[in-house]
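S.K.: need the 3D shape of this:
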Amino acid sequence: MKRNIKNTYIWLTLIVCMTVFLSSCNEDFLDVTTTDRISDDAITSDSSLFEDYVINRYMGVKLQDKEAEGTNPGFGRGFEYALWGSITDEAIYNSDDNTWAIHRGLLSPEATGIAGTLWSRSYRSIRECNYALQIIENVPMSASRKQMLIAELKFIRAFRYHDLIRNYGTVVLMGDKVYYLSDNLTDESLFKRSTIAEGITYVVSQLEEAAAGLPASNTSAWPLGRATKGAALALKSRLLLYAASPLYGASSWETAAKAAKDVMDLGSYSLHNNYQSLFLTPSSNEIIFERLYVIGARHVCLEISNGANGYGGWAGNTPLQNLVDSYEVVEDENTAVPFDWNNSAHASKPYTDRDPRFYATILYNGATYRDRQVETFTPGGQDSKDGKDNWNTSKTGYYLRKFIDEKLPINNPWDVAGTQPWIYMRYAEILLNYAEAQNEAAGPDASVYSAINQIRSRAGMPDLPIGLSQSAMRTAIQRERQVELAFEEHRFYDVRRWKIAMDTENQPAYGITITKNADGTFAYTRKVALDGRKFEEKHYWLPIPLAEIQASNGKLQQSPNY
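M.R.: This is a model prediction of the structure:
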């Protein structure tokens, strides 16, 4: 086995059958040697074992059903059943997977759906990092290696705090203390939630310390799977962009722009030459931080879990018409315009001349896929309710293409899947971070245009028109993030931090009905794919699960208005 963050982990908590010895036929007790855990002494006396412990902090534990089947979840849900995009206007999960209640505004401390594990998993990981930082001085290894691992632990801990802040806003800052069940938990500071500004300040300082101690690159066989200086600075860029946004109001746009520029100035990253193949290429120079999987290690396989029913797939994360409509129509090499259902040319041929990222992200009626064209039309479409396995027919009329490797099988994929990376951070995000922050700080100057147009050019899109106002550029950047970063766990947080979720998340969850006419043409009718979609002001932040409030004897303050 390799010591890495792949699914072939070295388990530090081994599940082993305990061997019981009777000390004497005449003695009436058992002398039991526990073998279900590794002692502190073992970890502190073995530098390789300690490093394995650090590596495993990139993962968590399975805390609810259908969460990282066969594996342990990482920093994001990744390739699990329901992607985070399926609780946004990007998609719905075809068979619910605890997502529909969130779409319908039914999120509560008692019913958190797929969002219910973030609090407990994050704090568990923070405690594990604190434990490692507490004992590392006792580990026999070189001072330089210790400093690198300390920096790595600070990065992991900061990532967990960043996940808490972007979901709950105000969080409890634990410092370096390791709490035990035997501790006196009457200390009020244990349950005091910081302000957003305090949380941001703390995590940014941790990332700066991590960046100072992390290598520019890793020399292992999976160099992008462990923290680097670039990863720490990229996470700092993301967090400071959030901090400057209307929902947070905890930092300045100038500070956010500089943080993104610091990553750009490293000169270590560039855009991959092909948008679609990027998500199948673990070694791309665009990737700043990723998670890798291993062939043969069972986990949720994208091809079958998201495939169309006519191919034997389960539909899974099915894109909404809301997302489809956000991809521009290319009129000529210099001009792209928003798609408009009121434009007869658009409405009659809705999948013609769209932003190339549409074709790389979404399977639609007529798309060439594997050995045929996708058929979501009725009557008779192979990927419609008239096709086989019709219980897996998409409710939206679309299927997911992004991340899918067509060389991998849909049927019986279990021992061959796992070649795609799950990308946590990539260079295009940094360019988008910079463009947004710089536009808000100084208006749409040449550097803003340059950052956005690099991304559009890679995608095969025309440059943005010159002379945009700050407001028009803001709209363009928001659309660019929507289509460039689709299904990468950004949309949920973007619409909240921009404070536009009351609009975007109260729009119906639209799909499409496609009817094949007798002459072979198609008629397109928008439909509501999931009814009752609703968002309230309180949903800008997640509720802390009720069990966590109860465990604190009511001392932990709930998120506002829950």
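S.K.: all contacts plus neighbour counts: C-alpha atoms, from now on.
M.R.: Will do.
S.K.: biggest helix in this structure by residues?
M.R.: Using DSSP state H, we find that the single longest helix of the chain is helix 143-168.
S.K.: and whichever helix or strand comes after that helix with helix 143-168, angle?
M.R.: Following the chain from helix 143-168 toward its C-terminal end, the next helix or strand by DSSP states H and E is helix 196-213. Direction vectors for helix 196-213 and helix 143-168, defined by axes from the mean of the first three to the mean of the last three CA atoms, to 10 degrees, enclose an angle of 150 degrees.
S.K.: can you give me the strands for the chain?
M.R.: Listed in chain order, the strands of the chain (DSSP state E) span 20-21, 31-32, 91-93, 287-291, 317-319, 329-332, 335-337, 362-363, 368-369, 372-373, 399-400, 422-426, 509-516, 522-530.
S.K.: another for comparison:
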Amino acid sequence: MKKIFLSIILILFLGVYSCSEDFTVNPRLNVEDLETYFLEEDNVETAIIGIYDLMQYNYGRDWHSAFLVKLLPGDDSNAAGGNSEDQGQLQNIDDYANVSSSNVSIASVWDLFYRTIALSNLVIENIKDSSLSNKDKALAEAKFMRAWSYMELTTMFGDIPLRLTVPTGAEEFGIAKSSRADVYAQIKLDLTDAIASLPEKSALSDNFRVSKGTAQALMGKVLVFQEKYSEAIPYFQSVINNPSHDLETDPGDVWSISNEFGKESLFEIGFVSTTARDWGNIAWGGRNESNLHIQLMGPRGDGIFDLTGTGLINGWGFNLPTNKLATAFDTAGDVKRKAATLMTENELIAAGGKVDATAASGGVIWDYEGAIRIKYATKSEDTSSGGVRELNYSTNFRLFRYAEVLLLAAEAYNKAGGQDAAARAELNKVRNRAGLVDIDVTTSGNALFEAIVNEKYLELAHEGQRFWDLVRWGKASTELAGTGYSSTNDLFPIPITEIDKNSELTVADQNPGY
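M.R.: Next up, the predicted model:
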């Protein structure tokens, strides 16, 4: 996908819902009149592309990405890096320690989701009564993006401000928190409209865009998170019965750059390797069309990991697998999917590489538990076109994929009652792709649910789902025992910048424990 940067005209509106000084103090300059801007179909299209661009920025922003912030509380990943002080705000999230309302990575994620909502609201308000030929599709995409953003926010923060209009001045910025139930209700309204007007995946004009199936799948996920399992099932069935959606043949195919925006992808953030970034023009803290996180998460160099024979290139060492995850693969006899997810030290040595702990600070490789990650790895196949090699990876982030839909459907069938055969059928599709046999036909009830839980741990490892599933299942205190976790960590703190700027919030509105 060739990404298109939003024009300066619309970028000036992106701070509308964030807690920046720009909104409350500095006047906007060189702003085109909204009464005329959205009269042009091309301008509406530019605004929609801008929403996708904000998503890319949020999930791929240097040290503050939504990808890492969602991932690190789980028991599938360790923060790693060079030492315990390397990007301390991420180490704190990973270790459940000293997580505060001033954590800059958490604040960035909050801010950028609300900026995405702001632009979505701007589009919705200005075209809802228009006669433009692309109005319905544009409204559907904007409402999906608003729904996605609110789903991510309420999952991580609980009760949050529900912003659905564009404020005309600083005095309208203040807004109280809405309950998670009210947030879910708005998400479902937006997704209902999105489902009605989005095209099928097979009819998309651009492969990076969301489809009707994407919105149906998200609706099902929202309903499962609300424990409305019977209501979720028809949405999952619509996706499963659509021939445009399917599993890739092999687990490793999911993560290959040759299969980006493939049949398994429902929502994917695109990156390119053609912008020739180097140490002089890389936009630290800003926007890059390359995926800097692939380098950030590659096995650390400095003589620590010798990757000979692996097809991998050294990176900066963040996001290392836990021993618990590696053991879970071995316990399940899961060879194929394990190979697409991680590599143990013994496997690294067998390939021709080695590990030298003496090269690490103090002779200890921080957060290393005996494995390196293969999923989202620094693969030599991902070549760059100019610039510095490690700054120009193009690997896309797969945010929502068909395998997750199958596992959510299995959970819904199981929890709805009396439909365990259907649950096993969806679960087996994921297991079979991983090279595992069908689950025993006598497995039912809670035993089947536990099998789904374990399958999801293996299938979605390092994708940012694990921790939030443990919380909603009531399993976090058991699965994370001895890690420093407490129930306070079930939600992130509302950023102090929001409380300081939002006149309808006080410290009493902060999430419990912060």
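S.K.: turn the strands of the first structure into JSON lines, including distance to A243 of the first structure and mean neighbour count.
M.R.: JSON lines is the format used below for the strands of the first structure (distance: least, CA to CA, whole Å; neighbours: other CA atoms under 10 Å):
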{"stretch": "strand 20-21", "distance to A243 of the first structure": "56", "mean neighbour count": "11"}
{"stretch": "strand 31-32", "distance to A243 of the first structure": "53", "mean neighbour count": "11"}
{"stretch": "strand 91-93", "distance to A243 of the first structure": "27", "mean neighbour count": "29"}
{"stretch": "strand 287-291", "distance to A243 of the first structure": "21", "mean neighbour count": "26"}
{"stretch": "strand 317-319", "distance to A243 of the first structure": "29", "mean neighbour count": "31"}
{"stretch": "strand 329-332", "distance to A243 of the first structure": "33", "mean neighbour count": "16"}
{"stretch": "strand 335-337", "distance to A243 of the first structure": "31", "mean neighbour count": "15"}
{"stretch": "strand 362-363", "distance to A243 of the first structure": "32", "mean neighbour count": "22"}
{"stretch": "strand 368-369", "distance to A243 of the first structure": "41", "mean neighbour count": "13"}
{"stretch": "strand 372-373", "distance to A243 of the first structure": "45", "mean neighbour count": "12"}
{"stretch": "strand 399-400", "distance to A243 of the first structure": "32", "mean neighbour count": "28"}
{"stretch": "strand 422-426", "distance to A243 of the first structure": "18", "mean neighbour count": "21"}
{"stretch": "strand 509-516", "distance to A243 of the first structure": "29", "mean neighbour count": "22"}
{"stretch": "strand 522-530", "distance to A243 of the first structure": "33", "mean neighbour count": "16"}
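S.K.: skipping adjacent residues, who's closest to the aligned partner of N432 of the second structure in the first structure in space?
M.R.: In the first structure, the residue paired with N432 of the second structure according to TM-score structural alignment is S457. Beyond its immediate neighbours in the sequence, the residue positioned closest to S457 of the first structure (CA to CA, 6 or more residues apart in numbering) is D463, lying 6.9 Å away.
S.K.: can you report how many residues neighbour the one you found?
M.R.: Taking other CA atoms under 10 Å as the criterion, the count of residues near D463 of the first structure is 18.
S.K.: for E331 of the first structure, see how far away it is.
M.R.: The spacing between D463 of the first structure and E331 of the first structure, counted by CA to CA, to the nearest Å, is 13 Å.
S.K.: cool, Q373 of the first structure as well?
M.R.: Here the distance between Q373 of the first structure and E331 of the first structure works out to 25 Å (CA to CA).
S.K.: next one: G116 of the first structure
M.R.: Looking at G116 of the first structure against E331 of the first structure, where the rule is CA to CA, the gap reads 45 Å.
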